[in-house]
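J.: dropping a prediction and its sequence here:
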Amino acid sequence: MTTNPIRPPAGGPRVDIVVRTMADDQRAASLFRALDTIQDQRGVWARPIVMVNGDRRSPAVMARLLRRAGIVWRVMDAPDPANALVQGVRRVEAPFYMVLDDDDELLPDALHGLIPATPSADRWDVLITNRYCHSDGVIQIETADLEAQAADPMNSLLDDNWLAPGRAVFRTATVTAALIDVGQFNQEWTHIAMRLVRHGLRLQFRDVPSALCHDTEGSASKSDLCRQNEIHFWNTIGAEITMDRPLRRRIATKRANLLHSMAVRRAQGGQPWAAWHYHLQSLRPPHFFKYILYTRKLLGPSLRR
């Protein structure tokens, strides 16, 4: 770990912000934009903790990080973003921390008023805010009514995940690295959010935007692998998180819908046997009759082959 020191001011609110990045040339501009928006925050001492993840790092980008004052950075040769998050949180020294993706940015002065000057000033463990999303040239708020989700945080996760980089402040003393170590990258924020609820962490929802999320082409969240991992996540999460029957039913419905969408994608992509693989899994009760009619759309192409 390397520190490019700037002495923090005496007193006042402090927050460390973990930024995971491959530090490659393709994302260099967005990475340094993200760092600028962290260090330009007024009224708050915000320190980036940059976790360089994997072997695609650019010597030019690393040289710029070496010269940049006021940041902490570490190189992890193994490409493991889940572990990079955990290791970044282990290096937090401020009373509060956040996570920001290297292609997103904090809004100007967004943290002023969010980060307490002293840890005892506010009675929450996680402060959940909102954010803007930029996609196809359009910028819009991500969650239409964030505070409505506070009434039932666990169930609301199935409709719209309220935990994401740039829109949550964590109390360092209670939201530990062990708590966020879910051992996976895809679906990690849903998993972490479920843990926060089931562990009884004090959540506060504040419907103010704090970040701007950019929809980057080639993002891992767009891949088929991500969808396959999401299916695996919904298959296994019940073994860790205690759930009542209505929540299990909702998760089963979400899983069946996802399996059906994967079957349709595979069929449209000329992969009938892969389509059958997902289709047959979607037919588990109580969703058998909802999707059984799709069988006839797979029979024709399969018989022709």
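T.: Sure, I can see it.
J.: when you work out contacts or count neighbours from here on, use the C-alpha atoms and nothing else.
T.: Noted.
J.: for the longest helix along the chain, name the packing helices and strands.
T.: The residue-count maximum for a helix in the chain (DSSP state H) belongs to helix 245-268. Secondary-structure packing of helix 245-268 (3 or more C-alpha pairs under 8 Å, 6 or more residues apart in numbering; DSSP states H and E): helix 224-236, helix 272-282.
J.: mind checking which of those is nearest Asp77?
T.: Closest to Asp77 of the helices and strands packed on helix 245-268, according to C-alpha to C-alpha: helix 224-236, at 22.1 Å.
J.: would you mark the buried spots in the closest one?
T.: The neighbour-count check on helix 224-236 (16 or more other C-alpha atoms under 10 Å) flags Arg227, Asn229, Glu230, Ile231, Phe233, Trp234 as buried.
J.: still on that earlier bit, give the buried residues for the longest helix of the chain.
T.: Along helix 245-268, these residues count as buried under the neighbour rule (16+ other C-alpha under 10 Å): 251-253, 255-267.
J.: what's the answer for stretch 151-161, then?
T.: For stretch 151-161, by 16+ other C-alpha under 10 Å, it's Pro153, Met154, Asn155, Leu157, Asn161.
J.: list the contacts of the closest residue to Arg74 other than its chain neighbours.
T.: Using C-alpha to C-alpha, 6 or more residues apart in numbering and skipping residues adjacent in sequence, the residue nearest Arg74 is Met1, 4.4 Å away. Counting by C-alpha atoms under 8 Å, 6 or more residues apart in numbering, Met1 touches Val72, Trp73, Arg74, Val75.
J.: next up, a structure to set beside the first:
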Amino acid sequence: MVEDPGTPLAAGIWNPRMTTTEPDAAQRPGPPECSIIIATMALRERADTLFRAIESVRKGNHTPLEVLVVVNGQQFDPDLVRRLCHAPLVRTIRLETASFARALEFGVRESSAPYFGFLDDDDEYLPGAVDLRVEALRSRPNAALLASNGFRQVDDQDKLALLNLAEAERDPLVSLFRENWLPSCGGMFRRSRIPEDLFHDISSHLEWTWVAFQVARRLEVAVLDEPTFRIHSFPDSQSRSSQYLLNQPPALRRILLDCTRQDARAIVRKHLAQSLYRLSNHYLDRKEYRLAWKYHLDCLLCRPEGWRYWKHAARLAGLRRSPGSRRGGIGSGGRFDAP
């Protein structure tokens, strides 16, 4: 009997057993060899893309697998969760308090397969992706993580997501900060090589950059430079939001605290300066001048990488020109309000 998803469960698990309805190889009885974890808020408007994601995990694969859906928080649609609980090969668990970082950790802890990966509820795997990844990872017994390529769909056109993935095998740390080679749906992990604390206390923003950073500095990375996923971009994607811009600097500063290689640190400082510059522009466009100045000054403190943006002060000063001044700009004699 499937529990009513409206009733809180102490263990947070609605459907602890998989149901099997199809006789193909990926759905044979027995323990799964691979778990694919999907963290989702299970909102009604995400139902179609969520089930597309689930179906894509099964399609074209023969590896015995399970889909572990972590319902993240309290805003879920009960009808959607009921459908999930009855879906074949889907195990549905619930995290009471919404937190994407904690949902990832919870999913890893609840899964038991020797290999595991992740998929967002609006993205998809390409047919046979699980088999390709597991086979590639088996051929590299010392690798903790396999990073694979895929497509990013923009305006209904598939574009290769990663242009320099091969660099991740040669120097995973430095290449990570030149191009993030671990999108959410791009990795396959080997449980026996993953430290227990890898998914504990994940940075609450830039989560996959943080996970890739921890892997790159401690573990071996293998690469499969073949398309295995498709990322769908939407106008309301988190990476386009104001909150995303605001949360980038603290996430990058946290990486700097743990990063000891000077060549990698220089690249991270460059990204930090860029993120602060974008924030300054963001608040300038919103005419919130005090915050625009704050993030500009923070940017200049990222020396020497932030110094390239010093001319931005002229734009800030020009737009803060007092109503009585005839001309704006530095050295014009106009009077400017203090930031």
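T.: Ah, there it is. This structure is a prediction, so every number in the text was calculated from the model and none was measured.
J.: circling back: between the helices and strands packed on helix 245-268 of the first structure, which one is nearest to Glu105 of the first structure?
T.: helix 224-236 (23.3 Å).
J.: okay, the closest one sits on what stretch of the second structure?
T.: Here helix 224-236 of the first structure aligns to the second structure at residues 242-254, judged by TM-score structural alignment.
J.: counterpart of Phe177 of the second structure in the first structure?
T.: Correspondence of Phe177 of the second structure to the first structure, assessed by TM-score structural alignment: Leu158.
J.: top strand in the first structure by residue count?
T.: Assignment by DSSP state E gives strand 203-214 as the longest strand of the first structure.
J.: what's the mean distance for that strand versus the second structure?
T.: Following superposition, strand 203-214 of the first structure is found to deviate from the second structure by 0.8 Å on average (mean C-alpha distance after the TM-score superposition for the first structure).
J.: so that strand matches what in the second structure?
T.: So strand 203-214 of the first structure is aligned with residues 221-232, judged by TM-score structural alignment.
J.: how about stretch 90-102 of the first structure?
T.: Against the second structure, stretch 90-102 of the first structure falls on residues 109-121 (TM-score structural alignment).
J.: hmm, who's touching the matching stretch?
T.: Stretch 109-121 of the second structure has contacts (C-alpha under 8 Å, 6+ apart) with 31-40, 46, 49-50, 53, 68, 108, 125, 134, 184-192.
J.: and Thr172 of the first structure, how close does it get to Gly166 of the first structure?
T.: 16 Å (C-alpha to C-alpha, to the nearest Å).
J.: give me the more crowded residue out of these two.
T.: Set Thr172 of the first structure next to Gly166 and count neighbours by other C-alpha atoms under 10 Å: Gly166 wins out with 25 against 22.
J.: ok, and the closest non-adjacent residue to that one?
T.: Going by C-alpha to C-alpha, 6+ apart, Gly166 of the first structure has Leu100 as its nearest residue, at 4.9 Å.
J.: number of nearby residues for the one you found?
T.: A total of 26 residues lie near Leu100 of the first structure under the criterion other C-alpha under 10 Å.
J.: likewise Leu299 of the first structure?
T.: Using other C-alpha under 10 Å, Leu299 of the first structure has 12 neighbouring residues.
J.: report the aligned residue range of the second structure for the longest helix of the first structure.
T.: Using TM-score structural alignment, helix 245-268 of the first structure pairs with 262-285 in the second structure.
J.: all strands for the first structure, in order.
T.: 2-4, 14-21, 45-53, 71-76, 96-99, 105-106, 126-135, 138-141, 168-171, 203-214.
J.: could you dump these to a markdown table with distance to Ala60 of the first structure and mean neighbour count?
T.: Putting these into a markdown table (distance: least, C-alpha to C-alpha, whole Å; neighbours: other C-alpha atoms under 10 Å) gives the following:
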| stretch | distance to Ala60 of the first structure | mean neighbour count |
| --- | --- | --- |
| strand 2-4 | 17 | 14 |
| strand 14-21 | 14 | 26 |
| strand 45-53 | 13 | 25 |
| strand 71-76 | 15 | 20 |
| strand 96-99 | 24 | 24 |
| strand 105-106 | 22 | 25 |
| strand 126-135 | 28 | 21 |
| strand 138-141 | 31 | 12 |
| strand 168-171 | 31 | 24 |
| strand 203-214 | 24 | 20 |
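J.: turn those into JSON lines, columns for distance to Pro59 of the first structure.
T.: Output for these, formatted as JSON lines (distance: least, C-alpha to C-alpha, whole Å):
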{"stretch": "strand 2-4", "distance to Pro59 of the first structure": "16"}
{"stretch": "strand 14-21", "distance to Pro59 of the first structure": "14"}
{"stretch": "strand 45-53", "distance to Pro59 of the first structure": "12"}
{"stretch": "strand 71-76", "distance to Pro59 of the first structure": "12"}
{"stretch": "strand 96-99", "distance to Pro59 of the first structure": "24"}
{"stretch": "strand 105-106", "distance to Pro59 of the first structure": "23"}
{"stretch": "strand 126-135", "distance to Pro59 of the first structure": "30"}
{"stretch": "strand 138-141", "distance to Pro59 of the first structure": "33"}
{"stretch": "strand 168-171", "distance to Pro59 of the first structure": "32"}
{"stretch": "strand 203-214", "distance to Pro59 of the first structure": "25"}
